[in-house]
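Enquirer: need a 3D model of the following:
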Amino acid sequence: MLLVGGLALLKAIDDGWTAWDAFQATRTLADPQASVEEQRAAAANLALTAALEAAEPDDLLPVGLPRDDLVRLGLVGSVRDAGDGIKNIARIDPWKVRFSQDSISYHFKDKALGTIDDLAEKLRSGKINPTDVPPIRITEIDGKLFTLDNRRLEAFRRAGIEIPFRWATPEELAREQWKFTTINEGSTIIVRGQP
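Expert: This is a model prediction of the structure:
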């Protein structure tokens, strides 16, 4: 009797684990706030769930072992970690992010980007894909989001397009602490050299 109860428990754990992971992956795919990385991992999780559950021979037995779940988690972790260009990058409404500086130059240091208005126009017209622009780095201070990359933020605001972002590292924040010169909590910024 104890053996039958143990086998039933293993089967319930196996089926429950799979159902819970599928439910969470579906929620992630439906979440508009989920990052590209999270959505790709969720899609991989659902695809692997279907494939591994279909191929699992122990479904015919009264006991289930979570081998497929362990393999799936390992593969999803690989998808999640793949590609430095995707990891920890998401998009945000540029009006939800504040400026760290009180003023910026109208011209980018990278001459290929030109001016703030040049980049904004290329974004609006589709000549530049937002994902081709390096993500801005943001941090949260007292519940407010601030960027270390003020010119790009201004260009995306002018273009009216969501901006790619990632969280700034502690090293970046320490190295660029000098940028926090805003005198109005980052709500506006002065653009120097603008015609």
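Enquirer: from here on, just use CA atoms for contacts and neighbour counts.
Expert: Fine.
Enquirer: so Leu9: helix, strand or coil?
Expert: Using DSSP: H, G, I helix; E, B strand; the rest coil, the structure places Leu9 in helix.
Enquirer: next one: Val191
Expert: Going by three-state DSSP: Val191 is strand.
Enquirer: alongside the first, I'd like the structure of this one:
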Amino acid sequence: MDPWGLSPVSPKTVLFSQDDISPNFSDKRSMNELIYRLKNDPSYINQVEPIRKVRLTDLPTNIQERLISQGANKHSVFTLDNRRLYAAKEAGIKSMPSVWATKSDLKSINLNNRFTTQTGGKGIKGRC
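Expert: The predicted model follows:
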């Protein structure tokens, strides 16, 4: 186990927390640029900030119930970093760095606003 808490995860096993994503990161970089770079150099994923994951069971009860009603199961794992997960999935990355979200991460996020998925996290749409 990595002393920093990093663990590799298959992007296929992590679900999205939102129903749509912006095509750009907060620093104005394009998500398509990241997808292109990952397709051409899959090892670049190790230079990308790890995604933060959260277990369904670590979420508030109202969010758990909503996600379960959409088809998620009690063992589901969701990301708080939807664009990076989307880019990795689109690029065909088999394994990517991840960390478990901390209690302070979860407290600092309005989880009701973050968990907007309507598909139990199975899919996500890009905004234009």
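Enquirer: in contact with the residue nearest in space to the middle of the second structure, which residues?
Expert: Of all residues in the second structure, the one closest to the mean position by Cα atoms, centre = their mean is Thr79, 2.8 Å from it. By Cα atoms under 8 Å, 6 or more residues apart in numbering, the residues touching Thr79 of the second structure are 14-17, 51-54, 85.
Enquirer: state the distance from Glu37 of the first structure to Ala22 of the first structure.
Expert: Going from Glu37 of the first structure to Ala22 of the first structure by Cα to Cα, to the nearest Å gives 17 Å.
Enquirer: ignore the last one, Asp132 of the first structure
Expert: Separation of Asp132 of the first structure from Ala22 of the first structure (Cα to Cα): 32 Å.
Enquirer: who has more neighbours, these two?
Expert: Ala22 (20 against 9; other Cα atoms under 10 Å).
Enquirer: which residue packs closest to that one, ignoring adjacent ones?
Expert: Leu46 (5.9 Å; Cα to Cα, 6 or more residues apart in numbering).
Enquirer: for the first structure, what spans make up the helices?
Expert: Applying DSSP state H to the first structure gives helices spanning 2-30, 36-54, 67-81, 116-125, 150-159, 170-175.
Enquirer: tell me which residue of the second structure lines up with Phe108 of the first structure.
Expert: Matched to the second structure by TM-score structural alignment, Phe108 of the first structure sits across from Phe25.
Enquirer: what's the burial count for its match?
Expert: Using other Cα under 10 Å: Phe25 of the second structure sits among 13 other residues.
Enquirer: return the residues in contact with the equivalent of Lys144 of the first structure over in the second structure.
Expert: Aligned by TM-score structural alignment, Lys144 of the first structure pairs with Ser76 of the second structure. The contact partners of Ser76 of the second structure, taken as Cα under 8 Å, 6+ apart, are 14-15, 55-56.
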